[in-house]
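Enquirer: Sequence first, predicted model second:
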Amino acid sequence: MSAPRLSFEFFPPHTLDASFRLWETVHALQSLKPEHVSVTYGAGGTTRALTHEAVTTIGRNYGLRVAAHLTCVDATKAETLEIADAYAEAGVRDIVALRGDAPKGAARFTPHPDGFANSVELVEALAATGKFNIAVGAYPESHPEAAHQQADVEWLKRKVDAGASRAITQFFFEAETFLRFRDACARAGIDVPIVPGILPIISWEGARRFAERCNTHVPPRLEEAFTHAIRDGREDLLALTQCTVLCERLIEEGVDALHFYTLNRPQMTRNVCFALGIVPEVSLQNVA
């Protein structure tokens, strides 16, 4: 079983303590030689400047290939493309193009009157510049706003036809969820890489809340297992086992790349990678 290619997702910091945590996370994971890392965009576009700063700092100080998230939320088309141009000028060539979540307090996403109506329009505009490799989101379980599950496949096909060259999925708890989605995408003629998004469970309660917001199915057996593990003080051990087994099953089924949602907490992601046999690259430059 060959080691998969890795990518890690971070979010931009809002406070000084969060800044230290971000840089500690990048430092802890860079030795695993990820193919790239990405930095998210806050709900409602609230972290545009912070995202830009984090993207450029990681690329400059750590030598990593960095993808910047970009959304359609609360901005005109011109403003959004200005942000993209600023990334291009800073040497960033990878964009994760997303519609984005509704601003805080809003029930649903509403396009800016002069903005992109959806992720397909955003992908088309970015592709027309010829400046970027464009990744998009994919949903192996129905997006909360999807009319039906096949709609997620159809929407991904539209984004690929618009110019996306890669897709990263929302997280899931069972390998079969991803494998069924991958098969459905293949039947629909989607031929770009579809990378499974992996959420190492740092807190089961936090993961459950996240799953509820994202419409991710929580298997009853997993709920029961974590209930017992938390009672017995074995939550971290179960989390490591669950994530490692999930990744191993995906690799056995031909998956050659994994995208980890780190939540700026590196330890569980590192431990899963170690369990998969992925070891840090050690520099011998300064060894006598």
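Expert: Right, received. Where do you want to start? Everything numeric in this text was worked out from a predicted model, so none of it was measured.

Enquirer: From now on I want contacts and neighbour counts done on CA atoms only, so please keep to that.
Expert: Will do.

Enquirer: Okay, strands next: where are they in this protein?
Expert: In the chain, the segments counted as strands under DSSP state E are 5-10, 36-39, 66-71, 94-98, 133-138, 166-171, 194-198, 257-261.

Enquirer: Below is structure B, check it against A:
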Amino acid sequence: MNEQTKQQIFSFELFPPKTEKGMENLKTNVQQLQELNPAFFSVTYGAGGSTQQRTFDTVDWLVEQRIDTAPHLSCIGADEDEILEILARYKAQGINRLVALRGDLPSGTGLGGLGELNHANQLVSLIRQQFGDYFHIEVAAYPEFHPQAATPQQDLQNFKRKVEAGASSAITQYFYNADAYFRFIDECQRLAIEIPIVPGIMPITNFAQLARFSDSCGTEIPRWLRKRLESYGDDLDSIRNYGIEVVSDLCQRLLAGGAPGLHFYTMNRSAQCQQIWQALGL
């Protein structure tokens, strides 16, 4: 491991399981991923806090295991008192890293149900006002631009507002085009945005699911990759093996190009992340 690798941050994202069996699966996979010595595990938080209790349960277990944890916190649909209560809970647990997000509207909620905070920069500002520098605040970044942004320039300005509000670093939406990330970094540097921006990495395990999810969140699957994955049909082993090769190459290029680390969207599975990790020689 070289000096640059030692300074890079590697982390994993989890989602709160819906069932006891799912929780047991998560625990098994976390224990396997913990052997890789990541900097932290993040835990997602559903639209409007719809998975709030499950998020707490997952975070509580991680803290009990003395695993560094970064809970996601979304502000849309919540009031300030509720958010401050959650932040106080996390501080009492010794948690000092958060992923601060606007979040998605809960299903069936109109604009009148947004709550007091409608944007992630407002959430970041609230955290800084109430807790100073106690929390390391991660925010989201979109190398291929947020699907709801009117223009790329608007999306960059939205990101800059989060940074100016006090974000410590950022984690990107996943992507499969390294050039999109490097161009995004260049644009941020032109706007004097200097916080670390860590690429989000999505292993490829099921092409049909990935295609649906990518279409909804605005991630491009390059045509050469889409066609190759489509050609495997229902052969999941071939999809996974090719996915490990493609994503490992992507990670290698990102790290060689100066990315400050990698954040893996695990989908509560350890195997593909471990194989990519081994391919990278981490």
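Expert: Yep, it's here. All figures in this text were calculated on a predicted structure; none of them were measured in a lab.

Enquirer: Quick TM-score on the pair, please.
Expert: Comparing the two superposed chains by TM-score structural alignment, normalised by the length of structure 2, the resulting TM-score equals 0.93, with 275 aligned residues with a CA RMSD of 1.7 Å.

Enquirer: quick revisit: could you say which of the strands of structure 1 is packed most deeply?
Expert: For the strands of structure 1, the largest average neighbour count (mean count of other CA atoms under 10 Å) is found in strand 66-71, namely a mean of 26.

Enquirer: In structure 2, what range does that one match?
Expert: Alignment of strand 66-71 of structure 1 against structure 2: residues 69-74, by TM-score structural alignment.

Enquirer: Neighbours of the aligned partner of residue 276 of structure 2 in structure 1, how many?
Expert: When the two structures are superposed using TM-score structural alignment, residue 276 of structure 2 falls opposite residue 272 in structure 1. By other CA atoms under 10 Å, the residues close to residue 272 of structure 1 number 20.

Enquirer: Please apply the same query to residue 59 of structure 2.
Expert: There are 26 residues near residue 59 of structure 2, going by other CA under 10 Å.

Enquirer: Mind telling me what it corresponds to in structure 1?
Expert: Following TM-score structural alignment, the counterpart assigned to residue 59 of structure 2 within structure 1 is residue 55.

Enquirer: That match reaches residue 65, doesn't it?
Expert: No. At 9.3 Å, residue 55 of structure 1 and residue 65 do not qualify as touching, with contact defined as CA atoms under 8 Å.

Enquirer: show me what contacts the match of residue 59 of structure 2?
Expert: Applying CA atoms under 8 Å, 6 or more residues apart in numbering to residue 55 of structure 1 gives the contacts 38-39, 66-68.

Enquirer: can we see that at 7 Å?
Expert: Residues in contact with residue 55 of structure 1 (CA atoms under 7 Å, 6 or more residues apart in numbering) are 39, 66, 68.

Enquirer: Can you tell me how far the first one is from residue 174 of structure 1?
Expert: The reference is to residue 39 of structure 1. 25 Å (CA to CA, to the nearest Å).

Enquirer: try residue 235 of structure 1
Expert: Counting by CA to CA - residue 235 of structure 1 and residue 174 of structure 1 are separated by 18 Å.

Enquirer: How about residue 183 of structure 1?
Expert: Using CA to CA, residue 183 of structure 1 is found at 15 Å from residue 174 of structure 1.

Enquirer: Which one's more surrounded, the two?
Expert: Between residue 183 of structure 1 and residue 174, residue 174 has the larger neighbour count (other CA under 10 Å), namely 19 against 11.

Enquirer: show me where the stretch 1-150 of structure 2 has helices.
Expert: The residue ranges that make up the helices of the stretch 1-150 of structure 2, judged by DSSP state H, counting those that start in this stretch, are 3-7, 20-34, 52-64, 80-92, 120-131.

Enquirer: Sorry, slip of the keys, the one I care about is the stretch 151-288 of structure 1.
Expert: Per DSSP H, counting those that start in this stretch, the stretch 151-288 of structure 1 carries helices over the ranges 175-187, 204-214, 220-231, 235-252, 266-275.

Enquirer: Would you mind finding the most buried of the ones you listed?
Expert: Taking mean count of other CA under 10 Å as the contact definition, the stretch among those with the greatest mean neighbour count is helix 266-275, which reaches a mean of 20.

Enquirer: tell me the average deviation of that one from structure 2 after fitting.
Expert: Once the two models are superposed, helix 266-275 of structure 1 sits on average 0.6 Å from its counterpart in structure 2 (mean CA distance after the TM-score superposition for structure 1).

Enquirer: Can you list the helices and strands that that helix packs against?
Expert: Counting contacts by 3 or more CA pairs under 7 Å, 6 or more residues apart in numbering; DSSP states H and E, helix 266-275 of structure 1 packs against helix 16-30, helix 235-252.

Enquirer: what's the matching range in structure 2 for the longest one?
Expert: Going back to what we said before, that points to helix 235-252 of structure 1. So helix 235-252 of structure 1 is aligned with residues 239-256, judged by TM-score structural alignment.

Enquirer: What of the first one?
Expert: Mapping helix 16-30 of structure 1 onto structure 2 (TM-score structural alignment) gives residues 20-34.

Enquirer: gap between the matching stretch and the chain center?
Expert: Taking CA atoms, centre = their mean, to the nearest Å, one finds the center of stretch 20-34 of structure 2 at 19 Å from the center of the full chain.

Enquirer: Equivalent analysis for stretch 234-243 of structure 2, please.
Expert: Between the mean C-alpha location of stretch 234-243 of structure 2 and the chain-wide mean there is a distance of 24 Å, by CA atoms, centre = their mean.

Enquirer: for stretch 17-35 of structure 1, same thing?
Expert: For stretch 17-35 of structure 1 - counting by CA atoms, centre = their mean - the centre lies 15 Å from the chain centre.
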